[in-house]
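> below are the sequence and a predicted model for it; my questions follow.
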Amino acid sequence: MDKPELADFLRSRRERLQPSHVGLPTGPRRRTPGLRREEVAQLAHISTEYYTRLEQARGPHPSRRVLAGIVRALRLSDAERDHLYHLAGEPPGPPPGPSREVRQSILDLIDRMPQAAAIVLDATYEVIAWNALAAALLEDFSALAPHERNLIRRHFLHPDPAQRHYGLSGEEVFGLFAAGHLRATAARYPNDPGIRALVDELANGSDEFARLWTSHQVRTARHLHKTIHHPVVGPITLNCDVLVVPEQDQHVVIFTAEPGSPSDQALQLLSVLGTQNMDIDT
C-alpha cells in the first residue's frame, strides 16, 4: 500500500468534484475547491475521521468495501478505479457495477448534433450525458441529483402518470422493456448494491414494476417513432434511434424529426429557446 500516493490521489479526485456533480447543495462560504472530506465520507458510507486519515497518509489498509464506496463517492472512471485499487495494494478485479464514464468521442458526438436531442444512458438507464437540445426537449438534467436522472425509476415512480415518460408515446412498451432490461442488467452485475437498491425501491413502490419483474421478460421491441406533447412548442413527432456502446455497456438515444416537417421546425425553435423561461412540470 502506497499511503502518500493514495493520499495525493484521493485529494486530487475530491478537489475536482463540485457538489452539484453528486447531488449536494453548494451552500455559502465554501472556501475549499471541490467536495469537503465529510461529504466524500458521507457518500462513501464511512466515517469522516477514517477518510481524513486516508488523505493524510496515516490511515489503515482500506477494505474492498471501503474502496468500492470511495469509487462511487468520487465518481472515478474505470481507469481511476483500477489505479486506486493498485495504490491500496488490492487487485482491481472486475468492475463492480455499470460504467458511468462517457468516452470523450461520444460527448463530442452528441454536442455536434445541434438539430438532434441526444442522451447517453448507463446500463441502469441513468442519464449520464446529454446535449442542450435534449435538456430543452425533456428536462434540465443538470438540475437533478444523479439518482433522479434514472429513466426507469422515473417511469415507475413518478407521481404524475402523464409525465413519467416525459409525455412520450409508447410508455406501455417502455415499461415492458425497462423491467426486462433492468433484470438483464442485474444479472450482469450481481454484486452491485446500487442495482439491488434500485430494484428493491421499484418493487416496493410500484405494483406495475413488481408484476413485470416477476414475469421474467428480458427482451421486447422498442418504439422507434414517438410523439411528445411539449408544453412550449406543442406536439412533436420524433424518430428514436438507439446506438450501443458495447465496451461501456451504454446506449446513446438520439431523437430527430423529419427534415422540413413541422416537428423539425419545433425542434429548431427549442434549440433556440433552450431551457430558459420554460416552466415545465416534469
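In hand now; what should we look at?

> switch to C-alpha atoms for all contacts and neighbour counts from now on
OK.

> and the strands in the stretch 101-250 of the chain?
For the stretch 101-250 of the chain, the strands defined by DSSP state E, counting those that start in this stretch occupy 117-121, 127-130, 225-230, 234-245, 250-256.

> please name whichever of these is nearest to Ala184.
Ala184 sits nearest to strand 250-256 of all those, at 13.5 Å, using CA to CA.

> tell me the helix or strand right after the closest one.
helix 262-273 (DSSP states H and E).

> highest mean neighbour count across the strands of the stretch 101-250 of the chain, which stretch is it?
Most buried of these by mean neighbour count (mean count of other CA atoms under 10 Å) is strand 117-121; its value is a mean of 25.

> please name every helix or strand in contact with that strand.
If contacts are counted by 3 or more CA pairs under 8 Å, 6 or more residues apart in numbering; DSSP states H and E, strand 117-121 sits against strand 127-130, helix 132-137, strand 250-256.

> so it versus strand 234-245, what angle?
40 degrees (axes from the mean of the first three to the mean of the last three CA atoms, to 10 degrees).

> which residues does strand 117-121 contact?
Strand 117-121 has contacts (CA atoms under 8 Å, 6 or more residues apart in numbering) with 102, 110, 127-135, 137, 250-256.

> in JSON lines: the strands of the stretch 101-250 of the chain, plus distance to Gln265.
As requested, these are exported to JSON lines (distance: least, CA to CA, whole Å):
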{"stretch": "strand 117-121", "distance to Gln265": "14"}
{"stretch": "strand 127-130", "distance to Gln265": "21"}
{"stretch": "strand 225-230", "distance to Gln265": "13"}
{"stretch": "strand 234-245", "distance to Gln265": "9"}
{"stretch": "strand 250-256", "distance to Gln265": "11"}
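
> structure two is appended below for comparative analysis:
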Amino acid sequence: MSSDVHSLGGLLSIWRERLLPADVGLESSGRRRTKGLRREELAQLAGVSVDYVMRLEQGRSRTPSAQIVASLARALQLDRTETALLYRAAGLTPPRTGTVSHHIPPGVQRMITRMSDLPLAAFAADWTLLTSTSLWQALFQAPSVIHDPEQNLIVQTFIDESIARIATPRGGPDAFERALVADLRCSAAELSGDSRFRAFIADVRARSPRFAELWEEGRAAVHQTIVKTIHHPVVGDVTLDCDVVTVPDSDVKLVVYTTTESGPDAEKLEFLRVGAIGASMTRS
C-alpha cells in the first residue's frame, strides 16, 4: 500500500478503514482481520473490480476517471471537502459550484441505506439517477447505477419514452411532464454556467418536440408530489404516492414511493421487497 497518506492510494485506504459494513448497508460476515470495509466491499459499492481497488491503493494505478472517482466518493460517504481532495489526488479538477453535482452528502447516503425497505432513489439536478434502493430497482425493473450509470429521467420521459410504459401518473402524463420540465427550469437558473447542462437541454429540445413545447412555456416550479400507478410484469398495477424532496444545501433530489401499511398495494410492494432481498443475497 502507498505509504503517503495524502496520495490517492493512501486516502482510499484510510477512508475505507473508517467505515463499518453496517454504515453502508452490508452485513458483516466472517472474521475480519482489519478494521473497516474490505477491498471487495468497497469494490462492490463503487462498481469496480477488487483488483482495480487494490491497484489504486498500491499506487499501481493513479489515473481513475472522474466517473470512478465520483463512485468511490459516494461509496466512501465523503463530504464535499474530502471529495474535492480525492479528485485532486487523482489528478482531476473537482466539480465546480454552479455545475450539476453528483455528490450525495454523507448523511443523506446513510439515510438512503437505512431506508432500503422503500422504493427510494437520489437524482442530480438534471435528473440523472445517482443511486437507488434494491426495491426501487425491483419496482421499476431497472438496473442499478453501477450497471447502468447513464439513467436519466428526462431522457426516459421525453426521448425513449420508456417511463410511459412503466408508470402512469394520476390524471395522465401531462401534469407529470409539466412538473418535470418546470423543475428543470428551476435548476437552469442556478446552472447557467454549466456548459454540459446547457448542451443537455439543447439536445433534448432538439429531439423532443413535446419537451421543447413545455420548455418554451417558461414555467418554473419545484417538483414535489404526484400519485402514480406502476405497471409491473409480476405483481400487476401498484398505485403509490410519489414524493420528491430536495436535500437542503444540495441539488440532490430524493424520490420516494409509499403507500398505506395495509391493502393490495402494500402487499404487492412487500412481495417485491422480499424478492429484492433474495436477489441481493444471491448476488453477494
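It's in. Computed from a prediction, not measured in an experiment: that's the story for all the values here.

> overlay them and tell me the TM-score.
The TM-score (TM-score structural alignment, normalised by the length of the first structure) is 0.67; 237 aligned residues with a CA RMSD of 4.0 Å.

> about what we covered before: can I get the helices and strands packed on strand 117-121 of the first structure in TSV including distance to Ala178 of the first structure?
Below are these laid out as TSV (distance: least, CA to CA, whole Å):
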stretch	distance to Ala178 of the first structure
strand 127-130	14
helix 132-137	20
strand 250-256	13
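
> mind checking these for the one nearest to Val232 of the first structure?
Val232 of the first structure sits nearest to helix 132-137 of all those, at 9.5 Å, using CA to CA.

> mean deviation of the closest one from the second structure?
On superposition with the second structure, the mean distance recorded for helix 132-137 of the first structure (mean CA distance after the TM-score superposition for the first structure) is 1.0 Å.

> that helix corresponds to what range in the second structure?
Mapped onto the second structure using TM-score structural alignment, helix 132-137 of the first structure covers residues 134-139.

> can you tell me what Trp215 of the second structure aligns to in the first structure?
So Trp215 of the second structure corresponds to Trp213, using TM-score structural alignment.

> and Ile277 of the second structure, helix, strand or coil?
Secondary structure, DSSP: H, G, I helix; E, B strand; the rest coil: Ile277 of the second structure is helix.

> list the contacts of the closest residue to it other than its chain neighbours.
Excluding its sequence neighbours, the residue lying closest to Ile277 of the second structure (CA to CA, 6 or more residues apart in numbering) is Ser134, at 7.5 Å. By CA under 8 Å, 6+ apart, the contact list for Ser134 of the second structure reads 116, 119, 144, 273, 276-277, 280.

> 10 Å - rerun?
Ser134 of the second structure is in contact with 116-121, 142-144, 272-273, 275-277, 279-280, counting by CA atoms under 10 Å, 6 or more residues apart in numbering.

> buried subset of those?
Neighbour-count burial (16 or more other CA atoms under 10 Å) applied to those gives 116-121, 144, 272-273, 276.

> any idea which of these is closest to Arg185 of the second structure?
Among those, and counting by CA to CA, the member closest to Arg185 of the second structure is Ala121, at 20.9 Å.

> counterpart of that closest one in the first structure?
Aligning on TM-score structural alignment places Ala121 of the second structure opposite Ile119 in the first structure.

> need the nearest residue in space to that match, chain neighbours excluded.
Using CA to CA, 6+ apart, the closest residue to Ile119 of the first structure is Trp130 (4.2 Å).

> returning to what we had before: if I look at the residue nearest to the match of Trp215 of the second structure when sequence neighbours are not counted, how far off is Arg211 of the first structure?
Leaving aside its chain neighbours, Trp213 of the first structure sits nearest to Ala179 (5.8 Å; criterion: CA to CA, 6+ apart). Here the distance between Ala179 of the first structure and Arg211 of the first structure works out to 9 Å (CA to CA, to the nearest Å).

> with Leu67 of the first structure instead?
Distance of Leu67 of the first structure to Arg211 of the first structure, computed by CA to CA: 36 Å.

> out of those two, which sits in the more crowded spot?
A direct count of neighbours by other CA atoms under 10 Å for Leu67 of the first structure and Arg211 places Leu67 higher, at 18 against 12.

> how about the helices in the stretch 51-200 of the first structure?
Counting by DSSP state H, counting those that start in this stretch, the stretch 51-200 of the first structure has helices at residues 64-73, 78-87, 104-111, 132-137, 151-157, 171-188, 193-205.

> helices and strands around the first one, which ones?
Using 3 or more CA pairs under 10 Å, 6 or more residues apart in numbering; DSSP states H and E as the contact test, the elements touching helix 64-73 of the first structure are helix 3-16, helix 37-44, helix 78-87.

> now with 8 Å?
Looks like helix 64-73 of the first structure contacts helix 37-44, helix 78-87 (3+ CA pairs under 8 Å, 6+ apart).

> next, the buried residues of the first one.
Translated: helix 37-44 of the first structure. For helix 37-44 of the first structure, the neighbour count (16+ other CA under 10 Å) marks 37-44 as buried.

> now find how far off-centre stretch 181-192 of the first structure is within its chain.
In terms of CA atoms, centre = their mean, to the nearest Å, the centre of stretch 181-192 of the first structure is set 16 Å apart from its chain centre.

> where in the second structure does it fall?
Using TM-score structural alignment, stretch 181-192 of the first structure pairs with 183-194 in the second structure.

> against Gly98 of the second structure, how distant is the closest residue to Arg185 of the second structure other than its chain neighbours?
Beyond its immediate neighbours in the sequence, the residue positioned closest to Arg185 of the second structure (CA to CA, 6+ apart) is Ala220, lying 5.1 Å away. The spacing between Ala220 of the second structure and Gly98 of the second structure, counted by CA to CA, is 18 Å.
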